[in-house]
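Chemist: Just a sequence and a predicted model for now, questions to come.
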Amino acid sequence: MPHIVLFSGGTACRSTNLALLSKPVRLTRIVPAWDSGGSSKVIRESLGVLAVGDIRQALMTMAHGEGRAGDVVKVCNARMTSGTEEDARTEFALYAEGVHPLLERMEPGLRGAILNYLRTFRAAIGPDFDFRNGSIGNFILTGAHLAHNSDINTAIFVFRKLCDIEGHVWPSTAADGVDLSAVLNDGTRVDGQHRVTALDDVESDVGIREIVLSGKDGAGVPANEAVIESLESADAIVFGPGSFFTSVLPHFFVEDIVPAMARNVHARRIFIGNILQCRETRGMDVARMLEAAAEVWRARGGADVRPFTHVLANRQLLPFEKTVGPFAYLGNGALEDVGTRLGAEVLIGEFEDPWQRGQHDGRTVADVLSSLLPPSA
């Protein structure tokens, strides 16, 4: 089957991910490894390990789309109580001691593997860890990461087998300690992915000038070898939908990612414009995003190869700015001109979900992506 590689973040591409799983394709998700908020933040700061939140969320989306709803998936998708710390510790103990009802009725081999990873996590995290609102799936995946010599690819492989997931999910780098920062147009630096996605109104109005992705001690960020292999075998490489400056563009800064895409002259490279602006992209349009991505592409080894073969953009139906909640619809700007200059075919359509304003219609997007696959795929 043709192989589609999807660079994305979390919820924005969920409907597209699910719809693609109904197609006769092999699907690989490439997710960020620089999540610095929520449950991932607490684990990352406590253990100094790779952030696993986006990985686990993408794996759960794969499980949902593949119709996996067994007890293992239910456990991996569960969250701790947000009540008292003591209640959360008690709830975690039910899982770690194997007396939670979902674990008690599991086949012994599956239960044993999950208990091993939860206990590995508990031993590493120490007695003062705050489990409140934490993801059991994050705990299991982190435990597997630790149990398998900090090899995230092996941990993901085991997690997929436990949940019976066929689709692939890889972080673009297997290195821990990766941090994302943004430099605003006034020179202000905002450190941390969770802060960039939640810019305040003043920062959002100023806008982002550039982003910086750095490894430990300011070093470069090496690519995950599994990602390079996926890009080399891809028939289509899709960028988005998702947060442009934190979930899509940063992958270009990972070493060897852009050159690997450029070497695959067979694959389509398809950029999907978002439906709405967000705090990262207030005041921007699709054309400006393409120009920003093209600039990074050339700087990171894309040479003279065009960064995108196709661009999907939502049709602008009204001559004035319309909003959904606090955010306006993302305009297309001088998209036709930029597309011509970059050598990308622009496909403008009605990609908004008719039932969920501001979100993509996954089936429509998946149909277009399927139609763009190379003839030999």
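Modeler: Nice, I can see it.

Chemist: From now on I want contacts and neighbour counts done on CA atoms only, so please keep to that.
Modeler: OK.

Chemist: gap between Val221 and Val178?
Modeler: Separation of Val221 from Val178 (C-alpha to C-alpha, to the nearest Å) stands at 7 Å.

Chemist: Next: Ile272.
Modeler: Ile272 is 26 Å from Val178, by C-alpha to C-alpha.

Chemist: likewise Arg44?
Modeler: Separation of Arg44 from Val178 (C-alpha to C-alpha) stands at 11 Å.

Chemist: between these two, who's got more neighbours?
Modeler: Higher neighbour count among Arg44 and Val178: Val178, with 26 against 20, using other C-alpha atoms under 10 Å.

Chemist: Spatially nearest residue to that one (excluding sequence neighbours)?
Modeler: What sits nearest to Val178 in space, not counting adjacent residues and going by C-alpha to C-alpha, 6 or more residues apart in numbering, is Gly215, at 4.4 Å.

Chemist: likewise Ser15?
Modeler: Spatial nearest neighbour of Ser15, excluding adjacent residues (C-alpha to C-alpha, 6+ apart): Gly362 at 4.5 Å.

Chemist: about what we covered before: now list whatever residues contact both of Arg44 and Val178.
Modeler: Leu50 (C-alpha atoms under 8 Å, 6 or more residues apart in numbering).

Chemist: count of residues packed around Ile185?
Modeler: Just to correct that, residue 185 is Asn rather than Ile. If you count neighbours by other C-alpha under 10 Å, Asn185 ends up with 14.

Chemist: doesn't Ser204 make contact with it?
Modeler: No - between Asn185 and Ser204 there is no contact under C-alpha atoms under 8 Å: 10.1 Å.

Chemist: What distance do you get for the closest residue to Cys278 other than its chain neighbours to Leu102?
Modeler: Using C-alpha to C-alpha, 6+ apart and skipping the chain neighbours, the partner closest in space to Cys278 is Phe327 (6.2 Å). Phe327 sits at a distance of 41 Å from Leu102 (criterion: C-alpha to C-alpha).

Chemist: same check, this time on Asp35
Modeler: Shown here: Asp35 relative to Leu102, a distance of 29 Å by C-alpha to C-alpha.

Chemist: more neighbours, those two?
Modeler: Using other C-alpha under 10 Å as the criterion, Asp35 and Leu102 rank with Asp35 on top: 26 against 15.

Chemist: residue contacts, the more buried one?
Modeler: By C-alpha under 8 Å, 6+ apart, the contact list for Asp35 reads 41, 51-54, 193-194.

Chemist: another structure for you, compare them:
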Amino acid sequence: MAEFAVNKLSKNRMPKVVVIGGGTGVSVLLNKLKTFDLDITAIIAVADDGGSSGKLRQITQSIPPGDIRNVICSLSTWPDKYIDILQYRFKEGNDILSGHPIGNLLISGLAEMEGNYTAAIEILSEMMDIQGRVLPSSEVPLTLCANFSDGTEIEGESIITSQGKNIERVHIKATNQNDVVTPGPGVCEAIADADVIVFGPGSLFTSILPNLLIEEVGQAVLKSEARKIYICNIMTQKGETESFTDADHVRALHEHLGQKFIDTVFVNNEKIPEEYVNLPSQDENLLQVKHDFKGLLEQVPSVISDRFLKLNEKGIYHDGEKIGKEINNYAFSHQRGIRMNF
């Protein structure tokens, strides 16, 4: 007989919320979630190979720091004027520093000093007094690979979406062939201990799925007793989710992990003004994601639709504060009274 312990959860403790993804959308959400009484862990993708992150991962032969930097900044309690220092990006014209944010260089330096990325993130997180934890989904540099509907395959996150083809599936591999793909320290434990797991918002194939395709991470998600929320993108993305409905997004998640696991989907039901469609400043966006309520209910038990839209001069975003309130309410209403650890 398997030994197990029954742990009664205190009604007074903060619900444990794990957010899995990468990119701007997750940072916007976390910036609002930190204002609630939640125990937050952010698990961040490490397959980015473009821009400053791509250059630094080549130089240091380690994971990219960009999304990690943004998430740490979003969870920090520092005044904006200090956060702006880490976010400052060197201007063009310097062959060595051009395009690199100060924070990326700081994280890379700390990782070299400490000998691993997790320790570097812990030091910077403590220094910036963040509300929560930030974990890389793996400390092994990963390469994202995509299989397209025409039978071709491309490697490298930064060029996958530039192919102008329909993605059928994605998979990951260790960038260095001698490495074994393993989860980052604490990742599977955080998932197993979560009350709520949130996926996104963010790029489906390049920010969310790369985390879940680490075998142990995907299995931990499937085994977790946590309530699982997917925040669907508001807009389609060029070379990634063109013509996708919200149900198509969820279907792709389920197909990649081999079974249905999402409990609730958050979808925006507000129409995008025409002047915000195909903005030059939002070159990844195409059209508003179509709502397929019937298709969603074939995939998930529940759907929460609302005006989760926030518009500004830069483009279209999720309303982080509104979604944060929904997740906070969801977390407290679904907080478990008893957990069994086998």
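Modeler: Now that the structure is in, tell me what you want to look at. Because the structure is a prediction, the values reported are computed rather than measured.

Chemist: the helices in the stretch 101-250 of the second structure, which residues?
Modeler: With helices called from DSSP state H, counting those that start in this stretch, the stretch 101-250 of the second structure shows them at 102-114, 117-127, 157-160, 187-193, 209-212, 215-223, 246-257.

Chemist: looking at those helices, which is buried most?
Modeler: The highest average neighbour count among the helices of the stretch 101-250 of the second structure, using mean count of other C-alpha atoms under 10 Å, belongs to helix 209-212 at a mean of 26.

Chemist: Just say helix, strand or coil for the equivalent of the residue nearest to Cys278 of the first structure over in the second structure.
Modeler: Using TM-score structural alignment, the equivalent of Phe327 of the first structure in the second structure is Leu286. Judged by DSSP: H, G, I helix; E, B strand; the rest coil, the three-state class of Leu286 of the second structure is strand.

Chemist: measure Leu286 of the second structure to Thr241 of the second structure for me?
Modeler: From Leu286 of the second structure to Thr241 of the second structure the distance is 9 Å (C-alpha to C-alpha).

Chemist: Please apply the same query to Cys145 of the second structure.
Modeler: In terms of C-alpha to C-alpha, Cys145 of the second structure sits 16 Å off from Thr241 of the second structure.

Chemist: residues contacting the closest residue to Phe293 of the second structure other than its chain neighbours?
Modeler: Nearest residue to Phe293 of the second structure, sequence neighbours excluded (C-alpha to C-alpha, 6+ apart): Ala247, at 7.5 Å. Ala247 of the second structure is in contact with 291-293, 295-296, 299, counting by C-alpha under 8 Å, 6+ apart.

Chemist: Mind checking which of the residues you listed land in helices?
Modeler: When the contacts of Ala247 of the second structure are checked against helices (DSSP state H), the matches are 293, 295-296.

Chemist: and which of these is nearest Leu110 of the second structure?
Modeler: Distance to Leu110 of the second structure, by C-alpha to C-alpha, is smallest for Leu296 among those, at 43.8 Å.

Chemist: for the stretch 1-150 of the first structure, what spans make up the strands?
Modeler: Along the stretch 1-150 of the first structure, counting by DSSP state E, counting those that start in this stretch, strands occupy 3-7, 26-31.

Chemist: Out of these, flag the one nearest Ala234 of the first structure.
Modeler: strand 3-7 (5.1 Å).

Chemist: What is the corresponding segment of the second structure for the closest one?
Modeler: Using TM-score structural alignment, strand 3-7 of the first structure lines up with residues 16-20 of the second structure.

Chemist: Relative to the first structure, what is the average displacement of the matching stretch?
Modeler: Following the fit onto the first structure, the mean deviation recorded for stretch 16-20 of the second structure is 1.1 Å by mean C-alpha distance after the TM-score superposition for the first structure.

Chemist: what's in contact with that stretch?
Modeler: 26, 38-45, 190-191, 193-200, 208, 211, 331.

Chemist: Going by neighbour count, list what's buried in the longest helix anywhere in the first structure.
Modeler: When the first structure is parsed with DSSP H, its longest helix is helix 108-125. Within helix 108-125 of the first structure, the residues scored as buried using 16 or more other C-alpha atoms under 10 Å are 110-111, 114-122, 125.

Chemist: Taking those, tell me the two that lie furthest apart.
Modeler: Maximum pairwise distance among these (C-alpha to C-alpha): 22.8 Å, between Leu110 and Ile125.

Chemist: Counterpart of Ile228 of the first structure over in the second structure?
Modeler: If you follow Ile228 of the first structure across to the second structure using TM-score structural alignment, you land on Cys188.

Chemist: okay but His360 of the first structure is in contact with Ile275, surely?
Modeler: Yes - with contact defined as C-alpha under 8 Å, His360 of the first structure counts as touching Ile275 (6.8 Å).

Chemist: Report the contact partners of the residue nearest to Cys278 of the first structure.
Modeler: When contacts are counted by C-alpha under 8 Å, 6+ apart, Phe327 of the first structure touches 276-278, 282.

Chemist: what does Leu38 of the second structure give?
Modeler: When the contact criterion is C-alpha under 8 Å, 6+ apart, the partners of Leu38 of the second structure are 14-17, 328.

Chemist: which ones are touching Glu215 of the second structure?
Modeler: Thr182.

Chemist: Give me the nearest residue to the counterpart of it in the first structure, chain neighbours excluded.
Modeler: In the first structure, the residue matched to Glu215 of the second structure (TM-score structural alignment) is Glu255. Of all residues not flanking Glu255 of the first structure in the chain, Pro222 sits nearest, at 5.1 Å (C-alpha to C-alpha, 6+ apart).

Chemist: any idea where the strands of the stretch 251-377 of the first structure begin and end?
Modeler: For the stretch 251-377 of the first structure, strands defined by DSSP E, counting those that start in this stretch occupy the ranges 268-272, 310-314, 323-324, 327-328, 345-349.

Chemist: what does the last one correspond to over in the second structure?
Modeler: Strand 345-349 of the first structure falls opposite residues 302-306 of the second structure when the two are matched by TM-score structural alignment.

Chemist: buried set for that stretch?
Modeler: Neighbour-count burial for stretch 302-306 of the second structure flags Val303 (criterion: 16+ other C-alpha under 10 Å).

Chemist: mean distance, it to its aligned residues in the first structure?
Modeler: With mean C-alpha distance after the TM-score superposition for the first structure, stretch 302-306 of the second structure departs from the first structure by a mean of 1.3 Å once superposed.

Chemist: which ones are touching Asp151 of the first structure?
Modeler: Asp151 of the first structure is in contact with 145, 174, counting by C-alpha under 8 Å, 6+ apart.

Chemist: Wait, Leu212 of the second structure touches Leu222, no?
Modeler: No - contact criterion C-alpha under 8 Å: Leu212 of the second structure and Leu222 do not qualify, at 9.8 Å.
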